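Trainee: here are the coordinates; sequence isn't available:
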């Protein structure tokens, strides 16, 4: 006997047509001899049968998952399963991940007690008892995939964690760390927190030693930033700026013009960068001997340096080596002598500030073009300022002292433009 696993209805239709009209094969010779394919084994026959059913009507997700699982258990390759059902191999791999779920999960999916997305969330679990416990809690409820995953892996660490990014998954696995890859969301969960922390600390210490080589000290920070409370009493060092020779300065101007015109070639760009490096300067050996860096890993998993800083205990040596001079020799150190009491009263100081502000405002009203010049300078590299170019704050600064005897007041300050007085109305404040 030969069993028909696919095409049975078509065969019966041909047989019925011949019974009704014996001459049908004369008009259609192709019906006289029907080509068939014989499966080499039972697994192949099952694959054909499943594919036939799937082609006739879309299988329910649970049925499709189980069909793929049966074929895989029978020895079928993923590529063969994909061809049989007309699906991509990636689709088959994702369905096979679901096929490994406990039967009650697939039963709940077939009965509509959980969604396909909820079923996918269960694939992150390696604990069947916990899986069934969580399944009982979520059946018939609208629970997000994220909450299910959290319940199944409460102590898991995401691969997006800065420590995991810094260490790298390959290094973590090579050290024996276990992880779970979610085929449905491309997320990875790490399960050995202690190992990850050890690898993180070990690599960060190694990186700190390399990055801060030549400096007096390097200290690693566990956080993803360096708190102000750590550095508020320290003195910050900056590179000693270099000076270009007359020839270098002329060459710098030539290269800068070419760069502005987008006409600078690769060699010229390298030369310009080298001259820029001279201008920006570098740290001296004397600075390196009294200062160091804090080393930490940012949220994105990259190593960052904060510094260089002179610690309080090194301040004396830094002053002696003239690394810290003037105000920097005492600023933020906590060791400076208290400032002498001012001979001027607070009221007088505030009046002088108001007069100075009025004088500046009057000068700018006389020469408004100066405002643009100052702004252009502040925005240029020549100013040496890279942050806080604009210093804006809400409020109404006082430009009128408490005593105006002898003060020559500009009418433009005394009489604001029309409409300005509206801002003083309480309802508009």
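Mentor: Looks like it arrived, so ask away. All figures in this text were calculated on a predicted structure; none of them were measured in a lab.
Trainee: going forward, measure contacts and count neighbours with C-alpha atoms only.
Mentor: OK.
Trainee: which of the residues in the top helix by length along the chain are buried?
Mentor: Longest helix of the chain, by residue count under DSSP state H: helix 346-366. Of all the residues in helix 346-366, those buried under the rule 16 or more other C-alpha atoms under 10 Å are 350, 351, 352, 353, 354, 355, 357, 358, 361, 362.
Trainee: for stretch 308-317, same thing?
Mentor: 308, 309, 310, 311, 312, 314, 315, 316, 317.
Trainee: Find the residue closest to the fourth one in space, skipping its chain neighbours.
Mentor: So the one you mean is residue 311. residue 234 (5.3 Å; C-alpha to C-alpha, 6 or more residues apart in numbering).
Trainee: Residue 89 is in contact with residue 79, correct?
Mentor: Yes - with contact defined as C-alpha atoms under 8 Å, residue 79 counts as touching residue 89 (6.1 Å).
Trainee: And the strands in the protein?
Mentor: Ranges of strands in the chain, per DSSP state E, are 157-158, 179-181, 188-190, 217-220, 235-236, 292-297, 303-310.
Trainee: take a look at this one as well, against the first:
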């Protein structure tokens, strides 16, 4: 006969006046956690008590019920009710829903208290996100939701953004298929299709960290800190209909501008407007570009403008600013840290002083009509105007104007000068907007073959610039290099151009990778050149006396600087038909001498600031080359992590993997110590693989005269 199942008897529930309740010492909660008692009291006041208290009768010494009840489970609710009573928002005799346990129950009060908290299942975060989304759909504002659940408005925005991720990805998160950090990363864009595409890619590759997800979602965008975005302004971009992607969970440096073509159009339009204003000053031509290449003004005459005079009020303001700055600087010179308000004020003063000191110079109208200006954007996103450059084709007319001024009388130096913004009488300036470089062509052949000629030229341009900088900082080596060149010319009958152009002829860099102008080497060279130019007399006749008066250390340093401009460590295509180009022997000799200079000045391209990026290398070579680079720097296991990716994604991931590894492509690696047979006239060693040319250009490696051929997928 089957045994009858014993039925469970639930504890009774009833309303008990609040003044008949006391907090039990059997409550196991001792540490404050979660929402505060004050917030809980406000929540009870709004929606009343949602969960009954668990109570037991209080017995006297004889074991008889006293009419009072202790609360072992629900202590925080009890304290919240107690606070409402103290605030006179709840009467002391208000009935409180309670579940009443027997005083002699087998289960202890401590066990009830622990079970009520331990057995409770926390709400899944996704349920919270979706609940907030429901409240929004019901018409509640972010502020209303935040007030009702005692969280900040930003928390509400974050949870709503999480709930807006693609439903398929929310399902993955609900099944613990991705972490909350990964889900947060997907919120930078509202494009569900793109979110799903990225998740499919990263989940298969195993490289599914949150930062990688953010990177892939924003790879076709422009950061708000980009010079173009800073120049136009994010507000103007949004006003034109542009979308800004924002990350609510991490610092995003202002976000990402999604519509790049719109941004480019706004930049071009604003630069054109600025160029029109500058053209009204009377210049013959205006060149406009987002950024001009390094050495764009080489060979042009630079007009010697004079600083514009300050008005009496401007001079008074300028003097007051400098005085205030000196006073604050002296007052806090011994302080370990400046007060915030003082630091801010010093910054404001520096900015105001710079505005006075960097005003456009004043130029002679007789000169200005033969010259032009470059209009671009500096690295901080500010308008950069470089005025007063005379092109070679205008040099004759400029010189004639000096003999027979076009306007004004001889000796009239002030009245005829034109300051920035004042229209001249010259014909309308020709405004030319620069064009971007051609897009790289794809190459499906993944075989490892010699690097494209143009890429090697760009890489050796970086090396040439860094070598110039290093040589200019090593006068001893510069002197040796100069003497070596002069002795070679004097004692060897056969003249073959070498690495040092000792005329000194400034060697141009015909192939330049993006960013070369802003590199550390370029900045160092420009700053040094400007420092010497500021000290050097403008009058050529006075230059000899100035040089003669220099101390030996200064003369040697200046010599090193001048010699450095003749450094030519560039790779060029060999002229196999005895034309005007470099011969195979000449190229080998040049590169051998460049290697000797590299060793002499201890040049390290990593220390010079070069890093492999998609733009300067990884996006320009085949997938095999990319994998080879990662394998050399990080090992086979790292190469296997990306070997299944498409070319574009592989290049981007390789850039991350190679960061801070010190890896360099072959043309930039430190030169090995070898005997330099070329200087003695013996046959040259075979060129390395990246310089080889089999004499017949194949269809895969031929370089179009009008387009840059690159090896890319």
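Mentor: Sure, I can see it. These numbers come from a predicted model, not from an experiment.
Trainee: any chance of the buried residues of helix 346-366 of the first structure in a markdown table, with distance to residue 220 of the first structure too?
Mentor: What follows is these, written out as a markdown table (distance: C-alpha to C-alpha, whole Å):
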| residue | distance to residue 220 of the first structure |
| --- | --- |
| 350 | 45 |
| 351 | 49 |
| 352 | 47 |
| 353 | 45 |
| 354 | 47 |
| 355 | 50 |
| 357 | 46 |
| 358 | 50 |
| 361 | 49 |
| 362 | 52 |
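Trainee: among the residues you listed, which two are most distant?
Mentor: 350 and 362 (18.5 Å; C-alpha to C-alpha).
Trainee: For the stretch 1-150 of the first structure, just list every one of the helices.
Mentor: 8-20, 24-27, 42-56, 61-73, 78-85, 89-99, 103-110, 116-121, 128-138, 145-152 (DSSP state H, counting those that start in this stretch).
Trainee: Any chance you could list what contacts the longest one?
Mentor: Just to be clear, that refers to helix 42-56 of the first structure. 5-7, 39, 59, 67, 71, 74-76, 81, 84-85 (C-alpha atoms under 8 Å, 6 or more residues apart in numbering).
Trainee: List only buried entries from those residues.
Mentor: 5, 6, 67, 71, 76, 81, 84, 85.
Trainee: Would you mind checking which of these is nearest to residue 132 of the first structure?
Mentor: Lowest distance from residue 132 of the first structure to these (C-alpha to C-alpha) belongs to residue 67, with 22.3 Å.
Trainee: Please name the nearest non-neighbouring residue to that closest one.
Mentor: residue 50 (6.8 Å).
Trainee: Quick one: map that neighbour onto the second structure.
Mentor: By TM-score structural alignment, residue 50 of the first structure lines up with nothing in the second structure.
Trainee: which residue packs closest to the residue sitting nearest the centre point of the first structure, ignoring adjacent ones?
Mentor: Nearest to the geometric centre of the first structure sits residue 300, at 5.1 Å (C-alpha atoms, centre = their mean). In space, and not counting its chain neighbours, residue 300 of the first structure is closest to residue 162: 5.7 Å by C-alpha to C-alpha, 6+ apart.
Trainee: Now do the same for the one you found: its match in the second structure.
Mentor: Using TM-score structural alignment, residue 162 of the first structure sits opposite residue 227 in the second structure.
Trainee: so what's that match up against?
Mentor: 377, 378, 379, 380, 381, 382.
Trainee: ChimeraX command to pick out the buried ones of the residues you listed?
Mentor: Restricted to buried positions by 16+ other C-alpha under 10 Å, the ChimeraX selection for the contacts of residue 227 of the second structure reads:
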select :377,378,381
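Trainee: Just send the contacts of residue 227 of the second structure back as TSV, with distance to residue 71 of the second structure too.
Mentor: Putting these into TSV (distance: C-alpha to C-alpha, whole Å) gives the following:
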residue	distance to residue 71 of the second structure
377	71
378	70
379	67
380	65
381	66
382	68
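Trainee: Now flag whichever of the contacts of residue 227 of the second structure is closest to residue 520 of the second structure.
Mentor: Closest to residue 520 of the second structure, out of all of the contacts of residue 227 of the second structure and judged by C-alpha to C-alpha, is residue 379, at 12.9 Å.
Trainee: Name the nearest residue to the closest one, ignoring sequence neighbours.
Mentor: residue 227 (5.9 Å).
Trainee: One more: residue 97 of the second structure?
Mentor: Residue 97 of the second structure sits nearest to residue 15 (C-alpha to C-alpha, 6+ apart), 4.5 Å away.
Trainee: thinking the one you found is in contact with residue 93, fair?
Mentor: No - using C-alpha under 8 Å, residue 15 of the second structure is not in contact with residue 93, being 10.6 Å away.
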